[in-house]
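> the sequence isn't on hand, but the structure is:
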């Protein structure tokens, strides 16, 4: 039986920190599904759900056991539909742990057969978030080393298009 894990998130956009967690998870599990979640709490995403799936697919194409899909609704329901038993969550700091620990407890309450695996980020990415990347890019700062090289043009183009619309 395959060991299947899901790495859920909004990934708007995917960062080098996210990619690091995906690559490390791919070494541990037979299959890793990057679940791009439609999060109603996050208003006005920079990239559409389809664009985010496309960007992540582009930067994970070298990982043969990684799949990328979008989903909506409860993560536990998505886990059941995929036959997955492990949720992967990346942690940057203690502040991340508090929120993620609450979510892990709730998911355990919903299904105690599903485990949450917390992975510490590589220290060189401990400050990195999608929000920080968007802010730097919005003001024309350098996002090299923050996101995978191959999606830098996509991010810059998105901000240029959004700026022209205003």
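On my side now, so go ahead. Remember, predicted model here, so these are calculated numbers, not experimental data.
> CA only for contacts and neighbour counts going forward, please
OK.
> helices or strands up against the longest helix anywhere in the chain?
Criterion DSSP state H: the longest helix present in the chain is helix 94-110. Using 3 or more CA pairs under 8 Å, 6 or more residues apart in numbering; DSSP states H and E, the elements in contact with helix 94-110 are helix 75-82, strand 115-120.
> second structure follows, compare the two:
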């Protein structure tokens, strides 16, 4: 539950961070659901070279924006190389959105959420729809490179 005063502009802004390498149907579904809950959602493309992404953060952000419907006017896409909490604080977002596919995700994400909460940013967990729960960027990348 959010404990923000009524009228606090941060309560209406959310950030959905991820590597999005690539952006999957599961990611798209989560953005669609989040944009209906918040006045504004920023899809934050993590710039983390340690994960060895297939494209730069700027390229992934551009691809992702092109994959979203033009009429999703309350959704923006940005590339970011710092902590998600720092982005939230600098841009007035009070909530981080995280998708959960399974119990392993829940354990990992709960640890991150606890840290972010100590820094003043709440986390909203959204379960994956059952038909999308097995989709991951890793699986999509592997399928794309698998010999046919």
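The structure has been received and is ready for your questions. On a predicted model such as this, the values are computed, not experimentally measured, just so you know.
> coming back round to it: adding distance to residue 15 of structure 1 and mean neighbour count, write the helices and strands packed on helix 94-110 of structure 1 out as JSON lines.
JSON lines is the format used below for those (distance: least, CA to CA, whole Å; neighbours: other CA atoms under 10 Å):
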{"stretch": "helix 75-82", "distance to residue 15 of structure 1": "22", "mean neighbour count": "15"}
{"stretch": "strand 115-120", "distance to residue 15 of structure 1": "15", "mean neighbour count": "16"}
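> now residue 20 of structure 1: which helix or strand?
Assigned by DSSP states H and E, residue 20 of structure 1 belongs to helix 16-28.
> how distant is that helix from the center of its chain?
10 Å (CA atoms, centre = their mean, to the nearest Å).
> next, count neighbours for residue 28 of structure 2.
The number of residues packed near residue 28 of structure 2 is 15, by other CA atoms under 10 Å.
> and it, what pairs with it in structure 1?
Aligning on TM-score structural alignment places residue 28 of structure 2 opposite residue 19 in structure 1.
> give the aligned equivalent of residue 10 of structure 1 in structure 2.
In structure 2, residue 10 of structure 1 lines up with residue 19, judged by TM-score structural alignment.
> same check, this time on residue 105 of structure 1
Using TM-score structural alignment, residue 105 of structure 1 pairs with residue 114 in structure 2.
> distance check, the nearest residue to residue 22 of structure 2 once chain neighbours are set aside against residue 129 of structure 2.
Leaving aside its chain neighbours, residue 22 of structure 2 sits nearest to residue 137 (5.5 Å; criterion: CA to CA, 6 or more residues apart in numbering). From residue 137 of structure 2 across to residue 129 of structure 2, the span is 16 Å (CA to CA, to the nearest Å).
> between these two, who's got more neighbours?
Neighbours per residue, other CA under 10 Å: of residue 137 of structure 2 and residue 129, the larger number sits with residue 137, 17 against 14.
> surely that one meets residue 23?
Yes: at 6.9 Å, residue 137 of structure 2 and residue 23 qualify as touching, with contact defined as CA atoms under 8 Å.
> residue closest to the middle of structure 2?
With distances taken as CA atoms, centre = their mean, the residue of structure 2 nearest its centroid is residue 16 (2.6 Å).
> tell me the contacts of that one?
The contact partners of residue 16 of structure 2, by CA atoms under 8 Å, 6 or more residues apart in numbering, come to 31, 41-44, 96-98.
> helix/strand/coil for it?
Look at residue 16 of structure 2: counting by DSSP: H, G, I helix; E, B strand; the rest coil, its state is strand.
> ok, residue 79 of structure 2 next?
Going by three-state DSSP: residue 79 of structure 2 is strand.
> and it, what pairs with it in structure 1?
Counting by TM-score structural alignment, the partner of residue 79 of structure 2 is residue 70.
> map residue 63 of structure 2 onto structure 1.
Residue pairing (TM-score structural alignment): residue 63 of structure 2 is matched to residue 55 of structure 1.
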